[in-house]
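S.K.: would you be able to build a 3D model of this:
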Amino acid sequence: MTSADRLIESTRELLWERGYVGTSPRAIQQRAGAGQGSMYHHFAGKPDLARAAIGRTAEELRATAEALLGAPGPALERVAAYLHRERDVLRGCPVGRLTQDPDVMADATLREPVRETFSWLAGRIAGVLREGRDRGELVPDLDPESTAATVVATLQGGYVLARAAGSAELFDRAVAGVLHLLTAYDTSTRREVGRDS
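M.R.: Predicted coordinates for the structure are as follows:
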C-alpha cells in the first residue's frame, strides 16, 4: 500500500469513528504512519484528503451492493441478499453516518459523493424490482422507485435504531420487517398490497 493509500484508508477509518471535525491531520498522519510532508505531497489538505476518502468509501459500498444486486436470481432474493449481507451494524453505515456530520453536509464537494451513493443505491434497487416486475415475479402495480426508497430508508433507519439501543437486533428486525412487506408484491403469494383495505 502506498503512502497515499495509507492516508486515504486512515482518513476513512477516522471519519467513520470521529467525524470530520474529530479527524485532525495529525491523527491521520499518526494512523497512516506518514509524515506531514508525505500528506501534503499527495493532497492539498484535509478537505482534499477527505474527498478522496469519502469517494473511496462510496465506491466500496457500490461495489459490494452491485455484487449482490447484480447476481442472478429472482429480484426479491437479490434484494434480500443485499439486506442480509454482513455489516458492522453498531458502527453504522460509513456513508450514512456522514449525513449526520454538519461539516460534511455543509461542504458541497464532500456532500456530493454521499448524495450520489444513496441516489445510485435507490436507483439500483429500483432497477432490480423493475426487472422482477417485468419478468412477472412481482405484481404489475409495484412502484419500483417508491419501494426502493422505502428499502433504503429502512436500512438506514435500522442502523440508527441499533446504535441507539446498542443492539444489532433492532437492525435485524427492520430488515425482516421490510422483507416481509416486500413479499406482498411477490406473485407467488397471490396477494397484492392494499387489496383488502
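S.K.: make it CA atoms for all contacts and neighbour counts henceforth
M.R.: Will do.
S.K.: what residues of the helix ranked longest in the chain count as buried?
M.R.: Using DSSP state H to define each element, the chain has its longest helix at helix 108-134. Across helix 108-134, burial judged by 16 or more other Cα atoms under 10 Å covers 110-111, 113-115, 117-118, 121-133.
S.K.: please apply the same query to stretch 92-105.
M.R.: Neighbour counts over stretch 92-105 (16+ other Cα under 10 Å) mark Gly92, Cys93, Pro94, Val95, Gly96, Arg97, Leu98, Asp101, Val104, Met105 as buried.
S.K.: do the same with stretch 83-92
M.R.: Leu83, Val89, Leu90, Arg91, Gly92.
S.K.: closest to Arg56 out of those residues?
M.R.: When those are ranked by distance to Arg56 (Cα to Cα), Gly92 comes first, at 17.0 Å.
S.K.: excluding chain neighbours, what is closest to the closest one?
M.R.: With sequence-adjacent residues excluded and distances taken as Cα to Cα, 6 or more residues apart in numbering, Gly92 is closest to Tyr159, at 5.4 Å.
S.K.: residues in contact with that neighbour?
M.R.: Going by Cα atoms under 8 Å, 6 or more residues apart in numbering, Tyr159 touches Val89, Leu90, Gly92, Cys93, Phe171.
S.K.: quickly find the element holding it.
M.R.: helix 144-165 (DSSP states H and E).
S.K.: who's in contact with the helix or strand just after that helix?
M.R.: Downstream of helix 144-165, the first helix or strand assigned by DSSP H and E is helix 169-182. Helix 169-182 is contacted by residues 76, 80, 83-84, 89, 151, 154-155, 157-159, 161-162 when judged by Cα under 8 Å, 6+ apart.
S.K.: relative to Glu9, which of these is nearest.
M.R.: Nearest to Glu9 among those, counting by Cα to Cα, is Val89 at 19.8 Å.
S.K.: Proceed likewise with the subsequent sequence, for comparison:
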Amino acid sequence: MSTPDRLIESTRELLWERGYVGTSPKAILERAGAGQGSMYHHFRGKPDLALAAIRRTAEEMRTTAEDVLGSPGSPYERVEAYLRRERDTLRGCPIGRLTMDADVIASAELRAPVDEFLTWLRGRLASVVEEGREQGDFAPGLDGEEIASTILATVQGGYVLARASGSPAAFDTAVRGLLALLAPAGDRPARGGQG
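M.R.: Model (predicted):
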C-alpha cells in the first residue's frame, strides 16, 4: 500500500474511533507507519487528509449498499438484506459517527461527502421501496422517501441503542421491528395475545 493510501486508511480508522479532534497528525502518522513529513508531502494538512478519508469511507459504504440493494430478489428481500447485512454494530456507523462530530459538521467541505452519501442512500432506498410498492411488496400507501428516511433512522438509531446497551441485540430488535412493519399484511409475524 502506498504512503498516501496508508495515511488515508489510518485517518479513516481514527475518525471512526476518535472523531476529528481526537485524530491528531501524530496518531495518523504512527498508525500509518509513516515519517513525520509524509502527511504534508502528500496532503495540504489534516483537513485535506480527513476529506480524502471521508470520501473514501462514503465511496466504500455506497458500494456496499449498492451491492445489496442492487442484488437479485424482491424489493422487500433487498431492503431486508440491507438491514440485516453484517455490521460492527457496537462500533457504530463510520458516516453516522461523523454527523455527531461538531468539527466535521461545522466544515462545509468535510460535511459535503457525508451529506452526499446519506442523500444518495435515501434516494436509493426510496427507489427500492417505490419499486416494491408498485409490485405489491409494500403497502400501496407507503411513500418511498418517508420509508427510506425511516430505514436510515432505524439503522442509525439501532447503532445508538446497541452501543448504549453494549449489545448488538438492540440493533437486531430495531431491524426486526421495522421489517415486521414493512412486511405485506399476510406475511407479518403473529404476535401472541394480540389481534
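S.K.: give me the TM-score for this pair.
M.R.: The TM-score (TM-score structural alignment, normalised by the length of the second structure) is 0.93; 188 aligned residues with a Cα RMSD of 1.3 Å.
S.K.: can you put the contacts of helix 169-182 of the first structure in a markdown table and add distance to Leu179 of the first structure?
M.R.: Formatted as a markdown table, these follow (distance: Cα to Cα, whole Å):
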| residue | distance to Leu179 of the first structure |
| --- | --- |
| Leu76 | 8 |
| Ala80 | 7 |
| Leu83 | 9 |
| His84 | 10 |
| Val89 | 18 |
| Val151 | 9 |
| Thr154 | 10 |
| Leu155 | 11 |
| Gly157 | 15 |
| Gly158 | 13 |
| Tyr159 | 16 |
| Leu161 | 17 |
| Ala162 | 18 |
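S.K.: which of the residues you listed sits closest to Glu145 of the first structure?
M.R.: Using Cα to Cα, those come closest to Glu145 of the first structure at Val151, 9.9 Å.
S.K.: how about the closest one: what's its closest non-neighbour residue?
M.R.: Nearest residue to Val151 of the first structure, sequence neighbours excluded (Cα to Cα, 6+ apart): Val178, at 6.7 Å.
S.K.: what does the one you found align to in the second structure?
M.R.: Residue pairing (TM-score structural alignment): Val178 of the first structure is matched to Leu178 of the second structure.
S.K.: surely Ala50 of the first structure meets Thr11?
M.R.: Yes: the criterion here is Cα atoms under 8 Å, and Ala50 of the first structure meets it with Thr11 at 6.6 Å.
S.K.: who's more crowded, the two?
M.R.: Using other Cα atoms under 10 Å, the more surrounded residue of Ala50 of the first structure and Thr11 is Thr11, with 30 against 23.
S.K.: next one: the more buried one from Leu98 of the first structure, what distance?
M.R.: Distance, Thr11 of the first structure to Leu98 of the first structure, using Cα to Cα, to the nearest Å: 13 Å.
S.K.: then Gly132 of the first structure?
M.R.: Applying Cα to Cα to Gly132 of the first structure and Leu98 of the first structure gives a distance of 32 Å.
S.K.: again with Val178 of the first structure
M.R.: Distance from Val178 of the first structure to Leu98 of the first structure, by Cα to Cα: 24 Å.
S.K.: which residues touch the closest residue to Leu152 of the second structure other than its chain neighbours?
M.R.: Of all residues not flanking Leu152 of the second structure in the chain, Arg122 sits nearest, at 7.3 Å (Cα to Cα, 6+ apart). The contact partners of Arg122 of the second structure, by Cα under 8 Å, 6+ apart, come to Glu145, Ala148, Ser149, Leu152.
S.K.: ok, His84 of the first structure next?
M.R.: Per Cα under 8 Å, 6+ apart, neighbours of His84 of the first structure: Val175.
S.K.: same question for Val95 of the first structure.
M.R.: Contacts of Val95 of the first structure were listed using Cα under 8 Å, 6+ apart, and they are Ile54, Thr57, Ala58, Val114.
S.K.: quick one: what's aligned to it in the second structure?
M.R.: For Val95 of the first structure, the aligned position in the second structure is occupied by Ile95, per TM-score structural alignment.
S.K.: secondary structure element for its match?
M.R.: Per DSSP H and E: helix 94-99 holds Ile95 of the second structure.
S.K.: mean distance of that helix to its aligned residues in the first structure, please.
M.R.: Helix 94-99 of the second structure, aligned to the first structure and superposed, deviates on average by 0.5 Å (mean Cα distance after the TM-score superposition for the first structure).
S.K.: how near is the aligned residue in the first structure for Thr150 of the second structure to Leu181 of the first structure?
M.R.: Thr150 of the second structure maps onto Thr150 in the first structure, with residues paired by TM-score structural alignment. Thr150 of the first structure sits 10 Å away from Leu181 of the first structure, going by Cα to Cα.
S.K.: before we move on, what about Gly158 of the first structure?
M.R.: Distance, Gly158 of the first structure to Leu181 of the first structure, using Cα to Cα: 15 Å.
S.K.: the more surrounded of these two?
M.R.: For the pair Gly158 of the first structure and Leu181, the greater number of neighbours falls to Gly158 (23 against 12), based on other Cα under 10 Å.
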